[in-house]
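Trainee: Pasting a predicted model and its sequence here:
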Amino acid sequence: MLIHIGFGNIVNTAKIIAIVSPDSAPIKRLVQNSKEKGLAIDATQGRKTKSVLVMENSQVVLSALLPETIVGRMQEGTDVSEEK
């Protein structure tokens, strides 16, 4: 299933390992290391990062939506094909 993570960006929910807040030092290091390795995908459109999605393939996706919002969309089962 695909879900919107903000500003027209979409991810595959089957590939998400974790959705975390970017505030802790370990997550900040994870994001920085991913950026250095070219494994970070910035989907914030220039806004403040409010959640970090850790993906199966060692990539991290930065989103401007709160983790609770993304989880709520996953639990609702709202996929891209249903949103018009």
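Mentor: Structure's in. What do you need? Bear in mind the structure is a predicted one, so any value in this text is a computation, not a measurement.
Trainee: hey, let's count contacts and neighbours off CA atoms from now on
Mentor: Will do.
Trainee: which stretches of the chain form helices?
Mentor: 25-37, 67-76 (DSSP state H).
Trainee: and of those, who's closest to residue 1?
Mentor: helix 67-76 (8.7 Å; Cα to Cα).
Trainee: Contacts only, for the residue nearest the centre of the chain.
Mentor: With distances taken as Cα atoms, centre = their mean, the residue of the chain nearest its centroid is residue 53 (3.5 Å). Applying Cα atoms under 8 Å, 6 or more residues apart in numbering to residue 53 gives the contacts 16-20, 60-63.
Trainee: hold the first one in mind and look at this next one:
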Amino acid sequence: MEKELLNLGFGSTVVAQRVVTILAPNSSPMKRLKDEAREERRLIDATHGRKTRAMVVTDSNHVILSAIQAETLSQRFLLVGKDPKEKE
């Protein structure tokens, strides 16, 4: 069984099958989610010092921060496992 990886940008990846949701970090509930994950040591910062533009929640309840737009990550997620030459 081969694992497909979702590129979070700047050399960071996550196993696509573990992704539960991809969120925009703008709202107060998302900020609370990030703060709670930090307090519980479930936060992974993959922004490399850049502005957080997306949050990825995994099935293990970890929250991963990315500097790539949530819409872009969602499109990448949809393409995981597809042939790059294949048209939608």
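Mentor: Thanks, I have it. The structure presented is a predicted model; accordingly, all values stated were derived computationally and were not measured.
Trainee: Report the TM-score for the pair.
Mentor: TM-score for the superposed chains, counting by TM-score structural alignment, normalised by the length of the first structure: 0.88, backed by 80 aligned residues with a Cα RMSD of 1.6 Å.
Trainee: Looking at the helices of the first structure, which is nearest to residue 7 of the first structure?
Mentor: helix 67-76 (12.8 Å).
Trainee: how much does the closest one stray from the second structure?
Mentor: After superposition onto the second structure, the mean distance of helix 67-76 of the first structure to its aligned counterpart is 1.2 Å, using mean Cα distance after the TM-score superposition for the first structure.
Trainee: in the second structure, what residues pair with that helix?
Mentor: Mapping helix 67-76 of the first structure onto the second structure (TM-score structural alignment) gives residues 70-79.
Trainee: Tell me which stretches of the first structure form strands.
Mentor: Using DSSP state E, the strands of the first structure run over 2-6, 9-12, 16-20, 40-42, 51-55, 60-63.
Trainee: just the ones you listed: most buried one?
Mentor: strand 60-63 (a mean of 25; mean count of other Cα atoms under 10 Å).
Trainee: which secondary structure elements does that one contact?
Mentor: strand 40-42, strand 51-55 (3 or more Cα pairs under 8 Å, 6 or more residues apart in numbering; DSSP states H and E).
Trainee: Export those as TSV, with columns for distance to residue 73 of the first structure.
Mentor: Shown next, in TSV, are these (distance: least, Cα to Cα, whole Å):
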stretch	distance to residue 73 of the first structure
strand 40-42	20
strand 51-55	14
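Trainee: so which of those gets nearest residue 2 of the first structure?
Mentor: Of these, nearest to residue 2 of the first structure by Cα to Cα is strand 51-55, at 13.5 Å.
Trainee: whereabouts in the second structure does that closest one align?
Mentor: Using TM-score structural alignment, strand 51-55 of the first structure pairs with 54-58 in the second structure.
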